[in-house]
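Novice: Following is a predicted model, sequence given first.
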Amino acid sequence: MTAPVAITGLGLLTPGGEHTDATWKAVCRGVGTAARDPALAGLPVDFSCRVPLTRDALDQRVGRTAWRMSRNAKLAVLAAREAVHDAGLDPATWNGDRVAVVVGCGLGADAVREEQGKRLDERGPDMVSALTIPQLVPNMAAAEVSIDLHAHGPSLAPATACASGATAIALARDLLASGQCDVAVAGATEAAITPLTTTAFWRAGTLSRRADAVTAASRPFAADRDGFVFGEGAGVLVLERTEDATARGAHVRARLVGCGSTSDAHHPTAPVPGTPGAEAALRTALTDAGLAPHDVDHVNAHGTSTPLNDAGEAAMIARVLPHRPSVTAPKGVLGHGCGAAGAVEAALTVLAIQHRTVPPIANLQAPAPEFDIDCVTGQPRQQDIRVAVSNSFGFGGHNVVLALATSS
């Protein structure tokens, strides 16, 4: 059992808003953010969930270094700045040698690859940007955050598909536990909504085709769910050892008390029938936290709105947590942020604990009849949450569950 760590800062940029409070309000409203996407015009799926910031607005907020960054790096830098400020820390005065950065991604800077490939084909080698590789490599969001925050400790960029954000947070906890840092800035980013990537997801059969009602397209745990809505965003948390946070008088939002990670080792995209890997990750997280299944009050589900994922996850929740804790699934509002999703949803779980409020699942009146889980629908539910779990599952069979608890 690893000692709990304090979560002292949050930073979010999502389709729900440009900062943490806006995203929280959006998920509590329970209205989907999907909209027609001009960049996808003419494709079989032409809608997505984007962060409501234009390129110019994003560049203005990032500042003078924006010219060299891809969109996913910019989102990560802004989320990290918000999280560090929220934690009451100042990169100008902290000991950067003791600050770690762990920022994952699932797909990386796909827009850069597509844009520069088009330049090569249409305009020749001389028109390919010299910044292509520094923008394209998947570690660059973590690197740009480290540069921006003057953080000289370990810098890692985990890529476990849609579990990347949760993996990053678990790794950050381990860095703190091993003494390799005193502060960990951890999370994930994704900005890969491009014509090619969207078409590839469509060809794989994972996207919703509900073109007649795009805001209602993402429907986690609904009987008529037909796939996810492609999203983007960034989520960053600041983690510290509890004693360090207490000593500096930090406001502790919640505690990360357990982590569980497993691999299905089964199939590139499909979960194992019966979801034994997801179950093992949940049970491992609870064991790591010194908790029993009946201690869990709330589940932030991976809830992608795809037929296979939701069915397997609902059955797993009912099997391991038969006392029916409340269940929410933010992807109904925010779409599927892929690599960023686990970090965004961990932050939202922290807020649910803090506010004693469970946001509703958008576009859901009641879960499919075969799902024996307590989905929160319609309106936010007031609930005293002592312990919550956040589930993240990714292509390749990556399963990560984070167990979070109140600050005391």
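Specialist: Sure, I can see it.
Novice: C-alpha from now on. contacts and neighbour counts both.
Specialist: Fine.
Novice: can you count the residues close to Met321?
Specialist: Check again: residue 321 is Leu, not Met. Leu321 has 20 neighbouring residues, counting by other Cα atoms under 10 Å.
Novice: ditto for Ala130
Specialist: For Ala130, the tally of surrounding residues (other Cα under 10 Å) stands at 10.
Novice: Mind telling me what element it is part of?
Specialist: Ala130 belongs to no helix or strand when assigned by DSSP states H and E.
Novice: Could you do Val257 as well?
Specialist: Going by DSSP H and E, Val257 is in strand 254-263.
Novice: Got another one to weigh against that:
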Amino acid sequence: MTTIVVTGIGATSPIGGTTRDSWSALLAGASGARPIEEEWIEKYEIPVTFAAQALVRPEEVLERQEVKRLDPSSQFALIAAREAWADAGSPEVAPERILVDYATGIGGLWTLLDAWDTLREKGPRRVLPMTIPMLMPNAAAAAISMHLGARAGARSVVSACASGTESIANAYEHLQLGLADVVVAGGTEAVVHPLPIAAFASMQALSKRNDDPAAASRPYDVDRDGFVLGEGAAALVLETKEHALARGARIYAELAGGSVTSDSYHITAPDPEGSGAARAVIAALEQAGATADDVTHINAHATSTPVGDVAEFEALKRVFGDRVGEIPVSATKASTGHLLGGTGALEAIFTILALHERTAPPTINLDNQDERIPLDVVTSPRALGDGPQLAISNSFGFGGHNSVVAFRSYDD
């Protein structure tokens, strides 16, 4: 098997406008959850009045024409991809050897619903001609591919909250098959909008801590009551180790393996026994040529929902057995909120940086750990040690989608 490595990372998140700012804020225990300062909260009597909105707005970074022609989800994606590409040294690669595999859970929701409002209020002639290109789920992948001149492919994954992780798992396969020399993978989401918030609240998925947003996302805590909706994007530049070394690239970590499975259980609820999720972890480790005993760190999906956190623990217990309580676990959604289709890519970057800097990031807001989830949860930055490290990042989504990626530390 060919060794695949990470040479560039980029992100715009609720806790930072760049990867480094996001990582620094994460280590400092920041929370991206804040009250939503929009008139529609009161107008529509939205029951949840806060979210983890991107800290730096796209219009502060992009050109005016880019903002006008891209849905917010694609705006975030382009910002993250540009940072990742620059971070990788802006590789000089033939366009036919650059591939984009980029994900979203929902796509251009703002564009779709704004266009519907325009149609109802002003008629069909006022609907913008760019509406369809802006709302389609592949718009982010298309925007990135056009910016980079990527002609090996522009693929899109749409598998709910597993989307970003699945795109990275796909990138591993693309490179193993020799379909490209460089792949840009990741995920984005921008749905802090009254309709999704009302819908998620209706299904009892969101935390309702309107009086204390910063403490609302509480993975593993006995008082957890749902996730915090987040927005933003992340992107990774991936290539073979041989290609990276030939051009003198800096290497953050090895992408050792990835996997995708499905529960076939329920449209929203996870399999309470965690069998599908466990198979995903095992498959990723097998692809990495590793065993459960090799894992030294876990970035958990850990949305802070009463049922989901327990189901993920059951999955991890199936894989790691009695050792499950000895592996340092970070639940970073406590800080960033849940970016849906973008969350797996952002958490993959946090996992990569944990290995690169030998530091597991903290999980905030854990005051009273649920005794049904006896994990070793990292609550302040923790050193991972000097030896070889292997970490996994888990993502699970509505529809029973499971995706896991495994990263290995890299030493020159």
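Specialist: In hand now; what should we look at? Treat the numbers as computed from the prediction; the structure is a model and nothing was measured.
Novice: TM-score for this pair?
Specialist: Remark: TM-score between the superposed chains equals 0.96 [TM-score structural alignment, normalised by the length of the first structure]; 402 aligned residues with a Cα RMSD of 1.3 Å.
Novice: and the strand holding Val257 of the first structure, how far from the chain's centre?
Specialist: Centroid displacement of strand 254-263 of the first structure relative to its chain, using Cα atoms, centre = their mean, to the nearest Å, is 14 Å.
Novice: mean shift between it and the second structure?
Specialist: Compared with the second structure after fitting, strand 254-263 of the first structure deviates on average by 0.8 Å (mean Cα distance after the TM-score superposition for the first structure).
Novice: Show me what that strand packs onto, helices and strands only.
Specialist: strand 5-13, helix 276-289, helix 341-355, strand 398-405 (3 or more Cα pairs under 8 Å, 6 or more residues apart in numbering; DSSP states H and E).
Novice: So for stretch 348-355 of the first structure, what gets flagged as buried?
Specialist: Neighbour-count burial for stretch 348-355 of the first structure, counted by 16 or more other Cα atoms under 10 Å, picks out 348-354.
Novice: is it possible to export the residues you listed to JSON lines including distance to Ala234 of the first structure?
Specialist: As requested, those are exported to JSON lines (distance: Cα to Cα, whole Å):
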{"residue": "Leu348", "distance to Ala234 of the first structure": "12"}
{"residue": "Thr349", "distance to Ala234 of the first structure": "15"}
{"residue": "Val350", "distance to Ala234 of the first structure": "16"}
{"residue": "Leu351", "distance to Ala234 of the first structure": "16"}
{"residue": "Ala352", "distance to Ala234 of the first structure": "18"}
{"residue": "Ile353", "distance to Ala234 of the first structure": "20"}
{"residue": "Gln354", "distance to Ala234 of the first structure": "20"}
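Novice: From those residues, pick the one nearest Ala340 of the first structure.
Specialist: Of all those, Ala340 of the first structure sits closest to Leu348, with 12.5 Å by Cα to Cα.
Novice: Let me see the contact set for the alignment partner in the second structure of that closest one.
Specialist: Aligned counterpart of Leu348 of the first structure in the second structure: Phe350 (TM-score structural alignment). Shown in contact with Phe350 of the second structure (Cα atoms under 8 Å, 6 or more residues apart in numbering): 23, 361.
Novice: what's the answer for Leu196 of the first structure, then?
Specialist: Neighbours of Leu196 of the first structure in contact, by Cα under 8 Å, 6+ apart: Glu114.
Novice: Next one: it relative to Arg113 of the first structure, how far apart?
Specialist: 10 Å (Cα to Cα, to the nearest Å).
Novice: Ok, Ile353 of the first structure next?
Specialist: Here Ile353 of the first structure is placed at a distance of 40 Å from Arg113 of the first structure (Cα to Cα).
Novice: same for the helix or strand harbouring Ala103 of the second structure, what does it pack against?
Specialist: Using DSSP H and E, Ala103 of the second structure maps to strand 98-104. Other elements packing on strand 98-104 of the second structure under the criterion 3+ Cα pairs under 8 Å, 6+ apart are helix 139-148, strand 153-157, helix 163-176, strand 182-189.
Novice: List the contacts of the first one.
Specialist: When you say that, I think you mean helix 139-148 of the second structure. 73-75, 77-78, 81, 95, 99-103, 107-108, 133, 150-151, 153-156, 188.
Novice: Could you give me the buried positions within it?
Specialist: In helix 139-148 of the second structure, counting by 16+ other Cα under 10 Å, buried: 139-145, 148.
Novice: Next, the mean deviation of it compared to the first structure.
Specialist: Once fitted to the first structure, helix 139-148 of the second structure is off its aligned match by 0.5 Å on average (mean Cα distance after the TM-score superposition for the first structure).
Novice: List the residues that contact the most centrally placed residue in the first structure.
Specialist: In the first structure, the residue lying closest to the centroid (Cα atoms, centre = their mean) is Ala341, at 2.2 Å. If a contact means Cα under 8 Å, 6+ apart, then Ala341 of the first structure has 162-165, 188, 233-235, 392 as its contacts.
Novice: switch the cut-off to 7 Å
Specialist: The neighbourhood of Ala341 of the first structure, defined by Cα atoms under 7 Å, 6 or more residues apart in numbering, consists of 162, 165.
Novice: if I look at it, how far off is Leu237 of the first structure?
Specialist: Where Leu237 of the first structure is concerned, Ala341 of the first structure sits at a distance of 13 Å (Cα to Cα).
Novice: swap in Thr377 of the first structure?
Specialist: 27 Å.
Novice: More neighbours: which of the two?
Specialist: Set Thr377 of the first structure next to Leu237 and count neighbours by other Cα under 10 Å: Leu237 wins out with 33 against 20.
Novice: and the more buried one, that one's in a strand?
Specialist: Yes: counting by DSSP: H, G, I helix; E, B strand; the rest coil, Leu237 of the first structure is part of a strand.
Novice: Pretty sure it sits against Val185.
Specialist: Yes: if you go by Cα atoms under 7 Å, Leu237 of the first structure and Val185 touch, sitting 5.9 Å apart.
Novice: Tell me the residue in the first structure aligned with Asn402 of the second structure.
Specialist: Under TM-score structural alignment, Asn402 of the second structure pairs with Asn399 in the first structure.
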